[in-house]
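Q: One predicted model, sequence on top.
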Amino acid sequence: MKVLVPVKRVIDYNVKVRVKADGTGVDLANVKMSMNPFDEIAVEEAIRLKEKGVATEVVAVSIGVKQSQETLRTALAMGADRAILVTAADDVHTDIEPLAVAKILKGVIDAEEPGIVLAGKQAIDNDMNATGQMLAALTGWAQATFASELTVEGDSATVTREVDGGLQTIKVKLPAIVTVDLRLNEPRYASLPNIMKAKKKPLDEKTPADFGVDVAPRLEIVKTAEPEARKAGEMVGSVEDLVSKLKEAGAV
């Protein structure tokens, strides 16, 4: 069984995000970029499926700017077998919208015919949490979102999902789209030998036109602003004072 893993290049989660002075977007100048953490978990799970003998090949795919090659090389260094880069933008500030990404992934799926797609539940830059669901709709495949446990047996997968009320376990028929959550696994670090080997692994380059997809944005970002600074707290002398203050504020 082939596993397809979409990965996205985003600002590293350790970096403090800065908004441009004119409010037109996030400043990406000289900012460290990394693989989306949820996608990293998806890559790790795909590699574990291969190590268990469930999967035969792991293919990573990224849709974005040319620099996304670095993200794909990271996936290859972790253990993916080959990669596909769909260059859909020239400007690093251009974010391809979820529907366009899903349409391109549908084209990749038609060409690659994977048995399962493992994707991060969302990207930490736009927090859309929509691509996996849209992809399931386009393919007509079953979907299991927010996966914290995954077991693949035969032609089905059992997935434990993290939901508001706790945990939900479902069984879906393959092929399927599974989006992963933080508690699914702990991604491995790529060793230096594997990083060197990754440079020789196949990386195919495509364009949205190869899949007949128009990536022109349908949304317009009107303004980007940093959140308001947190206001200083107020010290109280006793529990009675605290209750009084809360009553004044209408909190109780």
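A: Great, that's in hand.
Q: rest of the way, CA atoms for contacts and neighbours
A: Noted.
Q: from what I can see Lys173 touches Ala144, true?
A: No. Proximity of Lys173 to Ala144 does not meet the contact threshold set by Cα atoms under 8 Å, at 10.3 Å.
Q: Who has more neighbours out of these two?
A: The residue with more neighbours, out of Lys173 and Ala144, is Ala144; 25 against 15, by other Cα atoms under 10 Å.
Q: Let me know the outermost residue of this protein.
A: Glu240 (47.6 Å; Cα atoms, centre = their mean).
Q: Assumed that residue was part of a strand.
A: No. Read with DSSP: H, G, I helix; E, B strand; the rest coil, Glu240 is helix and lies in no strand.
Q: Can you give me the distance of the closest residue in space to Arg218 that isn't next to it in sequence to Ala130?
A: The shortest distance from Arg218 to any non-neighbouring residue, by Cα to Cα, 6 or more residues apart in numbering, is to Glu97 (7.9 Å). For Glu97, the distance to Ala130 (Cα to Cα, to the nearest Å) stands at 10 Å.
Q: neighbours of the closest residue to Ala130 other than its chain neighbours, just the number please.
A: Spatial nearest neighbour of Ala130, chain neighbours left out: Pro98 (6.2 Å); criterion: Cα to Cα, 6+ apart. If you count neighbours by other Cα under 10 Å, Pro98 ends up with 19.
Q: before we move on, the earlier item: I figured the residue nearest to Arg218 was touching Pro217, is that so?
A: Yes. The criterion here is Cα under 8 Å, and Glu97 meets it with Pro217 at 6.6 Å.
Q: So those two - more neighbours on which side?
A: Ranked by neighbour count (other Cα under 10 Å), Glu97 and Pro217 place Glu97 first, with 17 against 12.
Q: Distance check, that one against Val213.
A: From Glu97 over to Val213 (counting by Cα to Cα), the distance is 12 Å.
Q: can you pull the contacts of the residue nearest to Arg218?
A: Val215, Pro217, Arg218 (Cα atoms under 8 Å, 6 or more residues apart in numbering).
Q: Check Glu113 too.
A: Going by Cα under 8 Å, 6+ apart, Glu113 touches Lys2.
Q: From Glu153, how far out is it?
A: 18 Å.
Q: As a check, name the ranges of all strands in the stretch 51-200 of the chain.
A: 57-64, 82-87, 116-120, 142-153, 156-163, 166-173, 176-180 (DSSP state E, counting those that start in this stretch).
Q: hold the first one in mind and look at this next one:
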Amino acid sequence: MKVMTAVKRVVDYNVKVRVKADQSGVDIGNVKMSMNPFDEIAVEAATRLKEAGQASDVIAFTCGPAQCTETLRTALAIGADRGLHIQTDVELQPLAVAKLLKAAVEREQPQLVILGKQAIDDDAGQTGQLLAALLDWPQATFASAIDIQGDKITVTREVDGGLEVIELPLPAIVTTDLRLNEPRYVTLPNIMKAKKKPVDTVSPTDLGVDPAPRLKTLKVVEPAARKAGVRVADVAALIDKLKNEAKVI
């Protein structure tokens, strides 16, 4: 079975993001970048399937500028066999990424595509669902456990009321939640091995996809500073402030 997983280069989750002075977006100049944490879980899941003998080939996919190759190499160091980089400097939105992924899937013909449920930069959480719609494949989102038996995959999903277990025929799309696994530490020997693994670089034009953005960002602003809390003497005073100041009751 061939498995494809997608990774995204984002601002590291330990970094406090800054808004550009002109409010056109987030300042990423001289900022540490890393793989989206949910995508690390997806790559780990694909690697474990290969180690269990259920996957024969794991392909890591990314799209974006030339620097995204570094993120792709991290996926190869975790355990992916080869990489596919769709290189473009265009601002990529979820629909464009899904279209590029669809073209990559049609090119590689995997039986399973595993993605992180969302990226920590835009928190859109749309790419997996859009890809499933474009391919007309079954999907299971927010997976906390997966099990493959023959040509079917059983996925345990995290939902508001607890857990939901569903069974899908392959090929299918799965998006990962935090509790699916804990990604392994990438060792130096594996980083060195990853440098020798093949990475195929193509452009959106090569795949016949127009990645032009459909939405326009008007401005980006930092959230309002949180006001300091106050102490109240008793419950009556608390209710008075909630009703007359906060106006939430």
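A: Ah, there it is. Computed from a prediction, not measured in an experiment: that's the story for all the values here.
Q: The residue nearest to Arg218 of structure 1 corresponds to which position in structure 2?
A: Counting by TM-score structural alignment, Glu97 of structure 1 corresponds to Gln93 in structure 2.
Q: Now do that match against Gln118 of structure 2, distance only.
A: To Gln118 of structure 2, Gln93 of structure 2 is 12 Å away according to Cα to Cα.
Q: could you pull out the helices for the stretch 1-150 of structure 1?
A: With DSSP state H, counting those that start in this stretch, the ranges of helices along the stretch 1-150 of structure 1 come out as 37-51, 68-78, 98-112, 131-139.
Q: show me the contacts for the aligned partner of Pro171 of structure 2 in structure 1.
A: Aligned against structure 1 by TM-score structural alignment, Pro171 of structure 2 finds its counterpart in Pro175. Pro175 of structure 1 makes contacts with Pro114, Gly115, Ile116, Val117, Trp141, Ala142, Asp155, Ser156, as judged by Cα under 8 Å, 6+ apart.
Q: contacting residues for the closest residue to the last one other than its chain neighbours?
A: Going back to what we said before, that points to Ser156 of structure 1. Take Ser156 of structure 1 and drop its neighbours on the chain: the residue closest to it by Cα to Cα, 6+ apart is Lys173, 4.4 Å away. By Cα under 8 Å, 6+ apart, the contact list for Lys173 of structure 1 reads Ala142, Asp155, Ser156, Ala157.
Q: now those as TSV including neighbour count and distance to Pro208 of structure 1?
A: Listed next are these as TSV, based on neighbours: other Cα atoms under 10 Å; distance: Cα to Cα, whole Å:
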residue	neighbour count	distance to Pro208 of structure 1
Ala142	17	25
Asp155	11	31
Ser156	16	31
Ala157	20	31
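Q: ok, the residues you listed in structure 2: which stay?
A: With both residues aligned by TM-score structural alignment, their matches' Cα atoms under 8 Å, the contacts of the contacts of Lys173 of structure 1 that structure 2 also has are Ala142, Asp155, Ser156, Ala157.
Q: Can you tell me the residue that sits opposite the last one in structure 2?
A: When you say that, I think you mean Ala157 of structure 1. By TM-score structural alignment, Ala157 of structure 1 lines up with Ile153 in structure 2.
Q: And Lys206 of structure 1, by the same measure?
A: Using TM-score structural alignment, the partner of Lys206 of structure 1 in structure 2 is Val202.
Q: So for its match, what's the nearest residue that isn't a sequence neighbour?
A: In space, Val202 of structure 2 is closest to Ile86, 5.0 Å off (Cα to Cα, 6+ apart).
Q: give the contact list for the one you found.
A: By Cα under 8 Å, 6+ apart, the residues touching Ile86 of structure 2 are Phe61, Thr62, Cys63, Gly64, Leu100, Thr201, Val202, Ser203, Pro204.
Q: where in structure 1 is the aligned partner of stretch 111-125 of structure 2, by residue range?
A: The aligned range for stretch 111-125 of structure 2 is 115-129, by TM-score structural alignment.
Q: what sits up against that stretch?
A: With Cα under 8 Å, 6+ apart as the criterion, stretch 115-129 of structure 1 contacts 1-8, 10-11, 13, 36-43, 45-46, 98, 130-132, 145-146, 174-181.
Q: What does the residue nearest to Val202 of structure 2 correspond to in structure 1?
A: Aligned partner of Ile86 of structure 2 by TM-score structural alignment: Val86.
Q: same thing with Arg214 of structure 2?
A: The equivalent of Arg214 of structure 2 in structure 1 is Arg218 (alignment by TM-score structural alignment).
Q: Count the neighbours of its match for me.
A: 9.
Q: Surely it is within a strand?
A: No. Assigned with three-state DSSP, Arg218 of structure 1 falls outside any strand and is coil.
Q: any idea how far Thr131 of structure 1 is from it?
A: From Arg218 of structure 1 to Thr131 of structure 1 the distance is 15 Å (Cα to Cα).
Q: next one: Ile11 of structure 1
A: 19 Å.
Q: Neighbour count for these two, which is higher?
A: Neighbour count, other Cα under 10 Å: between Ile11 of structure 1 and Thr131, Thr131 has more, with 24 against 19.
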